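**Student:** Output the structure for:
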Amino acid sequence: MRWQGGRRGNIEDRRGMGGGAIAGGGIGVTVLALIGYFVFGIDPTTTQQVASQFGGAGSRETGQVGTPEDQAGQFVAVIRASTDDVWQTRLEGYKSPNMVVYEQGTQTGCGYGQSAMGPFYCPADQTVYLDLSFWQQMETDLGASGADFARAYVIAHEVGHHIQTLTGASQQVREAQQRASGEAEANRYSVALELQADCYAGVWAKNASAASNGQVALEPGDLEEGLRTASAIGDDTLQRRGGGRVVPEGFTHGTSAQRMEWLQRGYQTGDPASCDTFSAL
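**Tutor:** The predicted structure follows:
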């Protein structure tokens, strides 16, 4: 993936601030369970409920705002700017999310967030939170790709949740889940929300080159790496990897086939209007 000549946006860097302690005990098995269950973040309809399990909201930390000097931080800054450039042309009234990189744990508008959750979006403060160690976990623990586009897909997916907050889709899902007849029905709305975020990530990827005058762009093989990652983090694949049986009623993010399909659909069309995952409910 071409990105090193791209425009860099500002991000908030909280790494090294020592926010990793969690009240009430260690993480251990909980980390592994949450990585498997919430891979690519908790959907914005449940972020606050889950984050609160790790502690109260407390006072919000403030890190250094700007472009970090290390390569990983610069990558996030470029992808952040690229997603802004694309969505400003694709969504009327677009407002950029905040973006925070941190280590282990940090305070958020949705409670105490930590790396066990994977990357996540908090609608309360309209912020994407990234512990960059997750990229290594994608490769070593989940069998996903560690290529640049796979990592950019993570970021673009979370920005997709921000788009859903701006369009009102997240609020509509919350209301539909409250009316749902049971957990299985409520989970179907969560799946639709996550698949739409995957589709939005594909929309960004398709339009990134035009929006950046070619400075940020996919190269041959990148889409395949993204599809490999989408396959690795499907609910059915994760349930099998965890040694359990596949339980479709418990899916919250979609199957491997669905995640691949919607990422590819967004990329093929480049049009957010093609990302109507809810009509399939």
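
**Student:** Please count neighbours and contacts with C-alpha atoms only from this point.
**Tutor:** Noted.

**Student:** Count the neighbours of the closest residue to V86 other than its chain neighbours for me.
**Tutor:** Among residues not flanking V86 along the chain, A211 sits closest, at 5.7 Å (Cα to Cα, 6 or more residues apart in numbering). Neighbour count for A211, taken as other Cα atoms under 10 Å: 20.

**Student:** Let me see the contact set for A211.
**Tutor:** S82, D85, V86 (Cα atoms under 8 Å, 6 or more residues apart in numbering).

**Student:** Helix, strand or coil: sort out Q107 for me.
**Tutor:** strand (DSSP: H, G, I helix; E, B strand; the rest coil).

**Student:** what's the next secondary structure element after the longest helix anywhere in the chain?
**Tutor:** In the chain, assigned by DSSP state H, the helix with the most residues is helix 183-211. Going down the chain from helix 183-211, the next helix or strand is helix 222-232, by DSSP states H and E.

**Student:** Cross the contacts of A211 against helices and list the overlap.
**Tutor:** Those of those lying in helices (DSSP H): S82, D85, V86.

**Student:** need the helices for the stretch 51-200 of the chain, in chain order.
**Tutor:** Using DSSP state H, counting those that start in this stretch, the helices of the stretch 51-200 of the chain run over residues 71-90, 133-140, 148-167, 169-179, 183-211.

**Student:** how near is M17 to I35?
**Tutor:** To I35, M17 is 23 Å away according to Cα to Cα, to the nearest Å.

**Student:** ok, back up a step: which one among the ones in helices among the contacts of A211 gets closest to G182?
**Tutor:** Using Cα to Cα, V86 comes nearest to G182 of those, at 37.5 Å.

**Student:** Quick one: residues contacting that closest one.
**Tutor:** For V86, the contacting residues are W204, N207, A208, A211, by Cα under 8 Å, 6+ apart.

**Student:** still on that earlier bit, R80 versus the residue nearest to V86, what's the distance?
**Tutor:** 13 Å.

**Student:** Could you do V100 as well?
**Tutor:** 11 Å.

**Student:** Next, show the common contact partners of these two.
**Tutor:** When contacts are counted by Cα under 8 Å, 6+ apart, the set common to V100 and R80 consists of I11.

**Student:** picking up where we left off before, the more surrounded of M17 and I35?
**Tutor:** Using other Cα under 10 Å, the more surrounded residue of M17 and I35 is I35, with 23 against 15.

**Student:** helix/strand/coil for the more buried one?
**Tutor:** What three-state DSSP gives for I35 is helix.

**Student:** and for comparison, fold this next one:
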Amino acid sequence: MRWRGREQSTNVEDRRGSGGRVAAGGGIGVLIIAVIVALLGGNPAGFLQQQQQAAQQAAQQGGAGDPTANLSPEEIERGEMAKVVLKDTEDVWSDLFAASGQRYRPPTLVLFSGSTQSRCGGASASTGPFYCPADEKVYLDTSFFTQLDRQLGAPGDFAQAYVIAHEVGHHIQNLTGKTDYVDEIRSTRSEVEANAASVKLELQADFYAGVVLHHTQKEKQVIEPGDIEEALRAATAIGDDRLQKRSQGFAVPETFTHGTSEQRLRWFMKGLETGDLSQGNTFEAREL
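**Tutor:** So this is what the prediction gives:
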């Protein structure tokens, strides 16, 4: 993906040099479970609640400093890339909102290392990227992309762009009322119905990620050979069926909250190929 030298977003809080870095460890099992629970959106509040005490303790050790202090060159570069991708999402969604007579309010991207705080609870490196509706911020530990590569076999900057665009997709759902709609279902319906609604929310965020990359390519010609394959590997790697089979050897469809690999791939590609928001209503789709 061609991102170097392009404009970066200024809607970024870089907390990576302000304390809160924690030692790596805890076992590979914990890491995989955390990725399954929190990867790419959904509702991470339950897992984050468990991390809150440790995050608060780490935050107390913080202080002002260079945002890139103690970061590897790779993490610094990934932070720069994330700012460019966020700017792409701002450009696309501003245009799409304006086309319907609305003004887009962009989210803030919070870059952190180790742990930090959100209004949805504490965030740690193992939770993966997530969007917090309460403060309208996307939280990202840039070392997560190493996990995406090594644990799930989805390397590449275009795969990373997909992840960020997906989280911004959850912001769009928050602005348009879909998040509240699904939260109502979660609090009033059965677990099976709540899971089904969560799947639709996630698949729509995948579609929105595709829409952003469609329009970014149309306006800025950023896609390079192999980029589409990178995003497809990422979309396939985080399907509920694949993650469950990886962790327990079998899949239980009634417990899916993000969709199968095939579903995630299909909705992302639909957005990427069409760029047409009218085709992304997963809540009314006859087939997912």
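
**Student:** Kindly state which residue of structure 1 is aligned to V182 of structure 2.
**Tutor:** Alignment note (TM-score structural alignment): V182 of structure 2 maps to V173 of structure 1.

**Student:** make that G114 of structure 2, sorry
**Tutor:** Under TM-score structural alignment, G114 of structure 2 pairs with Q104 in structure 1.

**Student:** residues near its match, how many?
**Tutor:** The tally of other residues near Q104 of structure 1 (other Cα under 10 Å) stands at 20.

**Student:** measure it to G20 of structure 1 for me?
**Tutor:** In terms of Cα to Cα, Q104 of structure 1 sits 4 Å off from G20 of structure 1.

**Student:** Need the residues touching each of these two.
**Tutor:** With Cα under 8 Å, 6+ apart as the test, Q104 of structure 1 and G20 both reach Q114.

**Student:** and of the contacts of V86 of structure 1, the nearest to M260 of structure 1?
**Tutor:** Nearest to M260 of structure 1 among the contacts of V86 of structure 1: W204, at 15.2 Å, using Cα to Cα.

**Student:** Please verify my assumption that the closest one contacts P272.
**Tutor:** No: look at W204 of structure 1 against P272 with Cα atoms under 8 Å: they stay out of range, at 9.1 Å.

**Student:** Which residue, other than its chain neighbours, is closest to E61 of structure 1?
**Tutor:** Using Cα to Cα, 6+ apart, the closest residue to E61 of structure 1 is Q107 (6.3 Å).

**Student:** That neighbour contacts C122, correct?
**Tutor:** No: using Cα under 8 Å, Q107 of structure 1 is not in contact with C122; the gap is 11.0 Å.

**Student:** Looking at the two, which one has more neighbours?
**Tutor:** C122 (29 against 21).

**Student:** counterpart of that one in structure 2?
**Tutor:** Match for C122 of structure 1 (TM-score structural alignment): C132.

**Student:** which ones are touching its match?
**Tutor:** Contacts of C132 of structure 2 (Cα under 8 Å, 6+ apart): S118, R119, C120, V138, Y139.

**Student:** and those residues, which are buried?
**Tutor:** S118, C120, V138, Y139 (16 or more other Cα atoms under 10 Å).

**Student:** Tell me how far the third one lies from L272 of structure 2.
**Tutor:** Applying Cα to Cα, the value for V138 of structure 2 to L272 of structure 2 is 22 Å.

**Student:** Closest to F256 of structure 2 out of the contacts of C132 of structure 2?
**Tutor:** C120 (22.3 Å).

**Student:** Excluding chain neighbours, what is closest to the equivalent of L39 of structure 2 over in structure 1?
**Tutor:** The alignment partner of L39 of structure 2 in structure 1, by TM-score structural alignment, is V39. In space, not counting the residues next to it along the chain, V39 of structure 1 is nearest to G118; the distance is 5.5 Å by Cα to Cα, 6+ apart.

**Student:** what about that neighbour, how many neighbours?
**Tutor:** As a burial measure, G118 of structure 1 scores 28 neighbours (other Cα under 10 Å).

**Student:** Next, the buried residues of the helix or strand hosting A98 of structure 2.
**Tutor:** Counting by DSSP H and E, the element that carries A98 of structure 2 is helix 73-99. Buried residues in helix 73-99 of structure 2, counting neighbours by 16+ other Cα under 10 Å, are found at 75-76, 78-96.

**Student:** Now find how far off-centre it is within its chain.
**Tutor:** 13 Å (Cα atoms, centre = their mean, to the nearest Å).

**Student:** Equivalent analysis for stretch 256-270 of structure 2, please.
**Tutor:** 14 Å.

**Student:** which residues in structure 1 does it align to?
**Tutor:** Here stretch 256-270 of structure 2 aligns to structure 1 at residues 251-265, judged by TM-score structural alignment.

**Student:** Would you state the strands of the stretch 1-150 of structure 1 in chain order?
**Tutor:** With DSSP state E, counting those that start in this stretch as the criterion, the stretch 1-150 of structure 1 has strands at 11-13, 64-66, 98-102, 105-108, 111-114, 120-122, 127-131.

**Student:** rewinding a little: pick the one among the ones in helices among the contacts of A211 of structure 1 closest to T62 of structure 1.
**Tutor:** Set against T62 of structure 1, the nearest of these by Cα to Cα is S82 (23.8 Å).

**Student:** didn't that closest one look like it was pressed against A210?
**Tutor:** No: between S82 of structure 1 and A210 there is no contact under Cα under 8 Å: 10.2 Å.

**Student:** centroid residue for structure 1?
**Tutor:** By Cα atoms, centre = their mean, structure 1 has its centre lying nearest to E158, at 3.1 Å.

**Student:** What is the aligned counterpart of that one in structure 2?
**Tutor:** Looks like E158 of structure 1 aligns to E167 there (TM-score structural alignment).
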